[in-house]
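In: sequence isn't available, so here's the structure alone:
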């Protein structure tokens, strides 16, 4: 299930951070529009690696 919260919920950031799980980011909205995503660092590293690998094949 997608976890979407208003950015104002960061006033209680501990609760929001506790909801972040692997393959389950927390999306934050500002004025009703998507603005940010909070993901675990391991997922960010995987995403960067995958993107770098993809780009190395595309630009050859």
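Out: Sure thing, it's come through. Everything quoted here is computed from the prediction, not taken from an experiment.
In: rest of the way, CA atoms for contacts and neighbours
Out: Will do.
In: list the buried residues of stretch 27-41.
Out: Neighbour-count burial for stretch 27-41, counted by 16 or more other C-alpha atoms under 10 Å, picks out 27, 28, 29, 38, 39.
In: hold the first one in mind and look at this next one:
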């Protein structure tokens, strides 16, 4: 189940960051709509590598 929180929860950002783990991002909403996602740096690096690989491969 996705971890969705209002952006105002960032007032206590340490608690929000404790909930972030690999393959378990925290989604932040503003006015009830999705606005941001917090992910681990390792996951971001993996996503970037995947995008780079896919963009370099010519079909």
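Out: Thanks, I have the structure now. All values derive from a computational prediction rather than experimental measurement.
In: and the buried residues of stretch 27-41 of the first structure, which two are furthest apart?
Out: The distance between the two most remote of the buried residues of stretch 27-41 of the first structure (C-alpha to C-alpha) is 14.8 Å, for 29 and 39.
In: how far away is residue 45 of the second structure from residue 51 of the second structure?
Out: Noted for residue 45 of the second structure: a distance of 10 Å to residue 51 of the second structure, by C-alpha to C-alpha, to the nearest Å.
In: OK, contacts around the closest residue in space to residue 21 of the second structure that isn't next to it in sequence?
Out: The shortest distance from residue 21 of the second structure to any non-neighbouring residue, by C-alpha to C-alpha, 6 or more residues apart in numbering, is to residue 40 (6.2 Å). Taking C-alpha atoms under 8 Å, 6 or more residues apart in numbering as the contact definition, residue 40 of the second structure lies against 20, 21, 22, 25.
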